[in-house]
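[1] All I have is the shape, not the residue letters:
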């Protein structure tokens, strides 16, 4: 920068920070869209041993470049009963270490590799139609932009080294590490990424703007801020999920504050961690999270017990009746009325998702209270469906011969029908199958149970994608959902063949649970198809659908 003009400096730094956040998000969404099911399977399959669970969390965080993303995934598993609390906490602790490793990797100066990453990434994204290859291109582009953003940040902050104002501010923070800690936490919370925050702090230290003690306090604050992000994002989650995230907050936040006190009172020699302030900060970040993970694995049981006391089961309270989004006064304005109908269908879909999430837990251990809650939700969905049909019928009479509005009405009516059918499948078919298994005292084979859980998790992820699509109406997301529908069909057929192979081998558990296993797979496929149908009206509008298939020209 040729000038230290405050406005110009802030513009450059803000632009670099914005690009960094976008690039990190680009990598994360690329991994999620391309390999979400594989990641989820990895996390769920690691629950048996704490250390293996932690290492799985580390790997997932390295791929997603976010411990928060892993924590949200794990919270969903816990809420559905697919993961016990201690295993989930182990995964989250490993993810914290993974995010620290990511920061170290991204700080390597590789300016020469940026054009190679961009060339390969853009080629894969634009010239291939296979989803995994397109998402690999997206990840490579994101990595290149991360390196560009860090270069921009170095260039923007370089001239500040000799600024007297900066020296005064740093001198103050050097005498008040708690303020530096608070700044680090607030910055991580503000940018919603502890990885991005640590990258900024270490880059500033490398440019000579942050002494090691000040930077260390900020890095510790970023660890607390990172734990707070997941905590706030899961405030409305199930109690079991909130307990895991609260346990991680207690461990990570408590450890950060403890190390800050040691740093402030004892002033340990940070040069033991490296020769430069930047090296000292990143090594401190990695060592902190490594030690935290190892200690947390040992203390997981008592910490989870403490979290259970901190997040107690709520006392039963009077419920306020849900207000329908179907506004009769909006019927005179078709666009507004369609928006009201879409909001109500979204609420309907969220109720189906709420039914789908815990249903597999009933296959493992029957719980009448949970089953009754699912039945009650299904009854509510039936009422919502009737109301939506009547509302759309009234709207049809009021719009006359407007073909465009008529097509949109029909599309919403079809989505509502499919979601209502999905709710019935869960409430009737799947609950009856789970109850039958309980009544007969049957047990699935280990392979069969793992297959059912993985398939259920994949369908649940698609349900969430379908509801997101109902809000965004994004054609790219619609295409991905239809592709995933075909993949679900192929996987279901493959799992049916695997089950038949176990029957040929004479596996007693497979024989006893054969009908339950096969019917559950078919039921889950039907639920998945219901959510995938949300994509078809969007793709029909964009011309991406042939008579019965996704156009080969898309992508």
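    Received, thanks. Given the structure is predicted, the values throughout are model-derived calculations rather than measurements.

[2] Going by C-alpha atoms from here, please, whenever you check contacts or count neighbours.
    Fine.

[3] How about the contacts made by residue 226?
    Going by C-alpha atoms under 8 Å, 6 or more residues apart in numbering, residue 226 touches 68, 185, 188, 189, 192, 193, 194.

[4] The first one touches residue 230, doesn't it?
    Yes. The pair formed by residue 68 and residue 230 meets the contact definition of C-alpha atoms under 8 Å, at 5.5 Å.

[5] For those two, indicate the residue with more neighbours.
    Applying other C-alpha atoms under 10 Å to residue 68 and residue 230 shows that residue 68 carries more neighbours, namely 27 against 23.

[6] picking that back up, mind giving me the ChimeraX select for the contacts of residue 226, buried ones only?
    This is how ChimeraX selects the buried members of these, with burial counted by 16 or more other C-alpha atoms under 10 Å:
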select :68,185,188,189,192,193,194
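
[7] for the contacts of residue 226, which one is nearest residue 356?
    residue 68 (23.7 Å; C-alpha to C-alpha).

[8] and that closest one, that one's in a helix?
    Yes. Counting by DSSP: H, G, I helix; E, B strand; the rest coil, residue 68 is part of a helix.

[9] For the host helix or strand of residue 42, buried residues please.
    Under the criterion of DSSP states H and E, residue 42 resides in helix 6-44. Residues of helix 6-44 classed as buried: 9, 12-13, 15-17, 19-37, 39-44 (neighbour count, 16+ other C-alpha under 10 Å).

[10] then this one, side by side with the first:
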């Protein structure tokens, strides 16, 4: 076989392996992502549970990068400290090595069965979860087929003089070999795929053992880079765990590289098979890092907090979405969490917009009015970004619960943008008319303005909490507060009309602006309170279903009872 054919076969095998890994990761996250998130969240109570949680989740996902992004999401929401996040990622690193251990054995005989089962399951599935189970089996079958193809394709490398010259040259350049391994892993975005590829080369005798070990070190270093880069635009808390994990791996590579030549003979004492020696080295390296750094996650967390300090001043990031990471789209739960985080930031902009409007209205401040208009453009940018992100997520089949959450987020952001439109097109115009015509309001009207503005701001804050938690009592409270604002608005209108009837000299411009303001505030209240109704309706439907079930059960028991004689 000529060199070109060998290269094409290797590239095809690697591509097939990466695609199989992607299918397994996507299938697991889409089928069980919510459960995996709950497991990981539950395990964040101490460093050892965090380690085990990261290990278990990664063995299922077959991707430490996916676990890292999930951990970064928890950290960004304040659910996990930097030290606990580092412990999770140490477990994730060990988890990938255990997957590599399993795949290092010849399991190619399982590939046809997995492909057949996966195809049948995926083609005949009626539910999203069943379809994703088929995707998982297909991905595993593809991975095993790819490994077999790589073994066959890498065979001629052993007899290639050019290849042997290149590898023998690398034997004297361990630093360069580590860099090459890191670059390959970074491009592939999978340390597992790189290690498996190295195993196939070692198994066919195509690469010296010392070069393979150095490339494994590079694969571990390169595997820590994608999560660091993927969270660069995130907030400080979400960036710290990936950075801590990278520092752990970098330390391990720097310490081990000078004595790498002494490692090979020790590995040979454990197993004679060169391929098994390499995969054992991969496991022992990550296990050693975990056993050492698990006791220093606290200082490591503090170090990352110093390297990435919390920003104390505002930045441009506050005026644009920063959490809509496209790499998270493979995990619906992670993508939805990212969308929620930016929706809440959008809400912060809207809350400030209302406060500025209230001050501008009370003081006829044109400068603040310009800031209100600028905030409306920011809200439009948030809404467009979140909608585009969730639209792309929705192109794949989602679980019913994820589909509902996706719709809720898009509906809520649309309502927030509509609120911004009311503020700019209606309320801001009322402020301008007040200033240009030098309108003065009665003491009673000013009291009503402040009361309704304060009630609206309180409802706005409560709507964000309802949107985030979907808590039924808070939803019911928001609906109650909406009705209270509507009653207050009606009372204010009636009081104003009564004063208008008694005082024939009242300014007509003042009256029109006052009534227009009250009407617009009521419209805004209706829009922000709409987030509560689906939650309350779900509760009512659930209660009705329970009553029907009890009634049906009671009827069934009555039918089965013998008639009294």
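    Noted; the coordinates are in hand. Quantities reported herein were computed from a predicted structural model and do not represent experimental measurements.

[11] what's the helix holding residue 42 of the first structure aligned against in the second structure?
    Aligning helix 6-44 of the first structure against the second structure (TM-score structural alignment) gives residues 3-41.

[12] The matching stretch: average distance to aligned residues in the first structure?
    By mean C-alpha distance after the TM-score superposition for the first structure, the fitted stretch 3-41 of the second structure averages 0.7 Å away from its aligned residues in the first structure.

[13] Stretch 147-154 of the second structure too?
    With mean C-alpha distance after the TM-score superposition for the first structure, stretch 147-154 of the second structure averages 0.9 Å from its match.

[14] The residue most central in space within the second structure is in what secondary structure piece?
    Residue closest to the average C-alpha location in the second structure (C-alpha atoms, centre = their mean): residue 334, at 2.7 Å. Taking DSSP H and E as the definition, residue 334 of the second structure sits inside helix 332-363.

[15] packing partners for the following helix or strand past that helix?
    Later in the chain than helix 332-363 of the second structure, the nearest helix or strand by DSSP H and E is helix 366-393. Helices and strands touching helix 366-393 of the second structure, as assessed by 3 or more C-alpha pairs under 8 Å, 6 or more residues apart in numbering; DSSP states H and E, comprise helix 332-363, helix 400-422.

[16] Kindly provide the distance from residue 413 of the second structure to residue 476 of the second structure.
    As judged by C-alpha to C-alpha, to the nearest Å, residue 413 of the second structure and residue 476 of the second structure stand 21 Å apart.

[17] between the two, which one's more packed in?
    For residue 413 of the second structure and residue 476, the more surrounded residue by other C-alpha under 10 Å is residue 413, and the numbers stand at 26 against 16.

[18] Map residue 228 of the second structure onto the first structure.
    Under the alignment (TM-score structural alignment), residue 228 of the second structure pairs with residue 231 of the first structure.

[19] Skipping its backbone neighbours, what lies nearest its match in space?
    Spatially, and ignoring its direct neighbours in sequence, residue 231 of the first structure is nearest to residue 245 (5.8 Å; C-alpha to C-alpha, 6 or more residues apart in numbering).

[20] Please say which position in the second structure the one you found maps to.
    By TM-score structural alignment, residue 245 of the first structure lines up with residue 242 in the second structure.

[21] so what corresponds to residue 116 of the second structure in the first structure?
    So residue 116 of the second structure corresponds to residue 119, using TM-score structural alignment.

[22] Please verify my assumption that the residue nearest to the centre of the second structure contacts residue 71.
    No. Counting by C-alpha under 8 Å, residue 334 of the second structure stays clear of residue 71, with 9.6 Å between them.

[23] what's the neighbour count on whatever residue of the first structure lines up with residue 161 of the second structure?
    The pairwise alignment with the first structure assigns residue 161 of the second structure to residue 164, based on TM-score structural alignment. Residues near residue 164 of the first structure, counting by other C-alpha under 10 Å, number 10.

[24] Next, work out how far apart residue 164 of the first structure and residue 452 of the first structure are.
    Relative to residue 452 of the first structure, and taking C-alpha to C-alpha, residue 164 of the first structure is found at 64 Å.

[25] got it, and residue 72 of the first structure?
    Note on residue 72 of the first structure: its distance to residue 452 of the first structure, by C-alpha to C-alpha, is 22 Å.

[26] again with residue 9 of the first structure
    Taking C-alpha to C-alpha, one finds residue 9 of the first structure at 55 Å from residue 452 of the first structure.

[27] do residue 254 of the first structure as well
    With distances taken as C-alpha to C-alpha, residue 254 of the first structure is found 39 Å from residue 452 of the first structure.

[28] ok, these two, which is more surrounded?
    Ranked by neighbour count (other C-alpha under 10 Å), residue 254 of the first structure and residue 452 place residue 452 first, with 21 against 13.
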